[in-house]
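K.L.:
quick one, fold the following:
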Amino acid sequence: MTLKQIEVFLAVAATRSFSRGGEAVSLAQSTVSQHIRALEEELGVMLFNRNTTNISLTEGGRLFLEQARRIWRTCDKAQTAMKRFAGLDEAVLRVGASSTLAISIIPELLGKFIARYPGVLLELQQNDSHQTIRSLIDDEVELALTGGKFDEDHVVFEKLFDEQILLVAPANREFTSAILNNRADRKNIPLIVREPGSGTRQAVEKSLRKAGLSLTDFLIVAQLGSEEAIRRAVLGGAGCAFISSLVVSHELSSRQLIEYTLDGIQIERSFYLASREGHNLSPAALAFVQAIQDVLALRLTP
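P.N.:
Now for the predicted structure:
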């Protein structure tokens, strides 16, 4: 049974004529007869009483008419929904993002994106980079924005931009670069760190290892699950932290936080847009990707 057969059946039932039914669906009478005959053979039921002057529905035809109308209405609704989906009039977009991007880039683009596509409902899952990729692999999100690139099969990573990770402390703490660069003194400096799965922590540990250092060279006083939580903790005087420059730019410019340096260490990382290999992105996802690129273009414009 095909949708075309159902369409032809409904047209013939409505017009009580094979020829007029054919005109309604732009088919020759002979083609209409072939469709009806094939449908009757598949169902094993005569659908129309035929005579030389007119045709009428059999009892089986009346029963099938009710079901055919229901099928056609469902198909029509499906077509309408797909048209709305393709036109971004009605869509749900699920995006996973590492905490750094969730509190920096996404809020910046959200207002313009919603204004342009009011029919798109954005569902954001915020997590560390490793768990964000896991959500992508498990088909819980369509796109993933991460602070690191992972060796995962069937995941495509597209680099978005680079940023620096800074060592910061509250302005009222009496740290100095000399103290921070002295191995013995560092053991007494309270440090707040991200969880092991975060892109920030991985970038920090990698850079420290290259310099023969480790996070354990500091006095680790807390492990928190987001950049925002760490920012607040540092502002509250809990200690110093390695944190994204995107997250603390305002606090640095207002001198609420002070940036310190470790000799010979500059920590950089890249942010990536990840999607599943071989999966076509929905229109809403494509529009979101364009919105991200627009925001980054403005950021990078001199």
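K.L.:
going by C-alpha atoms from here, please, whenever you check contacts or count neighbours.
P.N.:
Noted.
K.L.:
scan the protein for its longest helix.
P.N.:
Criterion DSSP state H: the longest helix present in the chain is helix 59-86.
K.L.:
same for that one, what does it pack against?
P.N.:
Other elements packing on helix 59-86 under the criterion 3 or more Cα pairs under 8 Å, 6 or more residues apart in numbering; DSSP states H and E are helix 3-15, helix 283-300.
K.L.:
please identify the most buried of those helices.
P.N.:
Highest mean neighbour count among the helices and strands packed on helix 59-86 (mean count of other Cα atoms under 10 Å): helix 3-15, with a mean of 19.
K.L.:
tell me the angle of that helix relative to helix 59-86?
P.N.:
Helix 3-15 runs at 120 degrees relative to helix 59-86, counting by axes from the mean of the first three to the mean of the last three Cα atoms, to 10 degrees.
K.L.:
here is a second sequence; please produce its structure as well for comparison:
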Amino acid sequence: MDLNKLRTFCSIAEKGNFSAVAEDLFMSQSAVSQQIQALERRYGVVLFDRGSKGATLTEPGRILYNKARKILDIEDEINQEFDDLRGLKGGELHVGASTTVGNFLMPFYLGEFKKRYPEVKVSMMVENTRIIEEQLLAGLFPLAVVEHETQNSSLVKEPIERDRLVLFVSPEHRWADRESVTREELMEEPFITRELGSGTREVMEEKLKESGVDKLNVTMELGNSAAITTAVAAGLGVSILSRRVVHAQLESNMLQQVPIEGVRLEREFYLVTVADRYSSPASLKFREMLVSGDATSPLPDVR
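P.N.:
The predicted structure is shown next:
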């Protein structure tokens, strides 16, 4: 169906004059007449009564006008919504985030995005890194931010912000007043860690192994950072998490940070997308904001 012919037809129906429509459309009157004749041939009906007072719709013409007007209104709505998407006056942003990023960084990132584009609806899924990568590949969202460098060749990764992992203990722990502990001491102490699939756990184990810490004395595995900080504060063991996660507890002396001799645990947070997959205007703008460094967390990272 030729929408241009329908638009010409509706204009004549509304103005009642072929020559006026031809002038509005910068067309010759014969070209306008040819478009109407083409519609009449297509449907096998006469659409207008042409008289000295202008053009009036026949009964078939009124039927076509009512349907054509709806079609053209829908077309106009589609164009308007696409214009809104391009200008981010509407649309949606769906993102994924691994646990630490989702709880401690993404609220700042998404808050900044909403300040810039308040009419875009935002939603976020938070899981551990392994699950987020699986969901990203399955198409549940177009991009994600994770805390471990992906090894999946189907994913494109871009570093966006640095982070530091720190060892922390209860204020009553015998290490609380120590200037540092050795790697050997760390390997013997009851240790509380995140679950398998956690990006924090993978980075921690990888960096510790590079520093000569081959094995930890893991006595508890917990599925989120809040449970770990509570367990450490209760004296059930020591742990290593992002400094962003324990910042408030360290500042209030509910937990104590203890350096590990000769070990500095740093990492990057990564924006990940699927190679060659369509990205919405909102997700493109969000990516641009993160990669450019325009939005960063006010929480400390690598002090």
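K.L.:
what's the TM-score here?
P.N.:
Scored by TM-score structural alignment, normalised by the length of structure 1, the superposition of the two chains gives a TM-score of 0.84; 296 aligned residues with a Cα RMSD of 3.0 Å.
K.L.:
ok, back up a step: give me the mean distance between the longest helix of structure 1 and structure 2.
P.N.:
By mean Cα distance after the TM-score superposition for structure 1, the fitted helix 59-86 of structure 1 averages 1.7 Å away from its aligned residues in structure 2.
K.L.:
wait, a helix at residue 52 of structure 1?
P.N.:
No: counting by DSSP: H, G, I helix; E, B strand; the rest coil, residue 52 of structure 1 is not part of a helix but coil.
K.L.:
for residue 19 of structure 1, see how far away it is.
P.N.:
13 Å (Cα to Cα, to the nearest Å).
K.L.:
comparing these two, which residue is more hemmed in?
P.N.:
residue 19 (18 against 5; other Cα atoms under 10 Å).
K.L.:
if we can go back for a sec, closest one to residue 147 of structure 1 among the helices and strands packed on helix 59-86 of structure 1?
P.N.:
In terms of Cα to Cα, the element of the helices and strands packed on helix 59-86 of structure 1 nearest to residue 147 of structure 1 is helix 283-300, at 14.9 Å.
K.L.:
so which residue is dead centre in structure 2?
P.N.:
Central residue of structure 2 (Cα atoms, centre = their mean): residue 95, 2.9 Å from the mean position.
K.L.:
check which helices and strands the longest strand along structure 1 sits against.
P.N.:
The longest strand of structure 1 (DSSP state E) is strand 155-170. On a contact count with 3+ Cα pairs under 8 Å, 6+ apart, strand 155-170 of structure 1 meets helix 227-235, strand 240-244, helix 245-253, strand 257-260, strand 267-276.
K.L.:
quick check, the residue nearest to the centre of structure 2 in a strand?
P.N.:
Yes: under three-state DSSP, residue 95 of structure 2 falls within a strand.
K.L.:
next up, the contacts around it.
P.N.:
Counting by Cα atoms under 8 Å, 6 or more residues apart in numbering, residue 95 of structure 2 touches 123-125, 141-144.
K.L.:
ok, now residue 239 of structure 1?
P.N.:
169-170, 189-192, 221, 233.
K.L.:
between those residues, which is nearest residue 24 of structure 1?
P.N.:
Nearest member of the contacts of residue 239 of structure 1 to residue 24 of structure 1, counting by Cα to Cα, is residue 233, at 71.3 Å.
K.L.:
quick check: the gap between residue 117 of structure 1 and residue 125 of structure 1.
P.N.:
According to Cα to Cα, residue 117 of structure 1 and residue 125 of structure 1 sit 20 Å apart.
K.L.:
scratch that, residue 34 of structure 1 is what I was asking about
P.N.:
Counting by Cα to Cα, the separation of residue 34 of structure 1 from residue 125 of structure 1 is 53 Å.
K.L.:
so between these two, which is more surrounded?
P.N.:
When residue 34 of structure 1 and residue 125 are compared for neighbours, residue 125 comes out ahead with 19 against 12, by other Cα under 10 Å.
K.L.:
now which residue in structure 2 aligns to the more buried one?
P.N.:
Taking TM-score structural alignment, residue 125 of structure 1 has residue 125 as its aligned residue in structure 2.
K.L.:
could you do residue 268 of structure 1 as well?
P.N.:
Aligned by TM-score structural alignment, residue 268 of structure 1 pairs with residue 266 of structure 2.
K.L.:
go on, residue 249 of structure 1?
P.N.:
For residue 249 of structure 1, the aligned residue in structure 2 is residue 247 (criterion: TM-score structural alignment).
K.L.:
on that earlier part again, of the helices and strands packed on strand 155-170 of structure 1, which stretch is the most buried?
P.N.:
strand 240-244 (a mean of 26).
K.L.:
ok, residues contacting it?
P.N.:
Outside strand 240-244 of structure 1, the residues that reach it (Cα under 8 Å, 6+ apart) are 100, 163-170, 189-193, 200, 204, 227, 230-231, 234.
K.L.:
can I have the buried ones of those residues as a ChimeraX selection?
P.N.:
Buried residues within the contacts of strand 240-244 of structure 1, by 16 or more other Cα atoms under 10 Å, are selected in ChimeraX with:
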select :100,164,165,166,167,168,169,170,189,190,191,192,193,200,204,227,230,231,234
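K.L.:
give the contact list for the closest residue to residue 155 of structure 1 other than its chain neighbours.
P.N.:
In space, residue 155 of structure 1 comes closest to residue 276 once its chain neighbours are excluded; the distance is 4.6 Å by Cα to Cα, 6 or more residues apart in numbering. Applying Cα under 8 Å, 6+ apart to residue 276 of structure 1 gives the contacts 136-137, 142, 154-156.
K.L.:
now which of these would you call buried?
P.N.:
Buried among the contacts of residue 276 of structure 1 by 16+ other Cα under 10 Å: 136-137, 142, 155-156.
K.L.:
dump the residue contacts of the residue located most distally from the centre of structure 2.
P.N.:
Ranked by distance from the centre of structure 2 (Cα atoms, centre = their mean), the top residue is residue 52, with 61.0 Å. Counting by Cα under 8 Å, 6+ apart, residue 52 of structure 2 makes contact with nothing.
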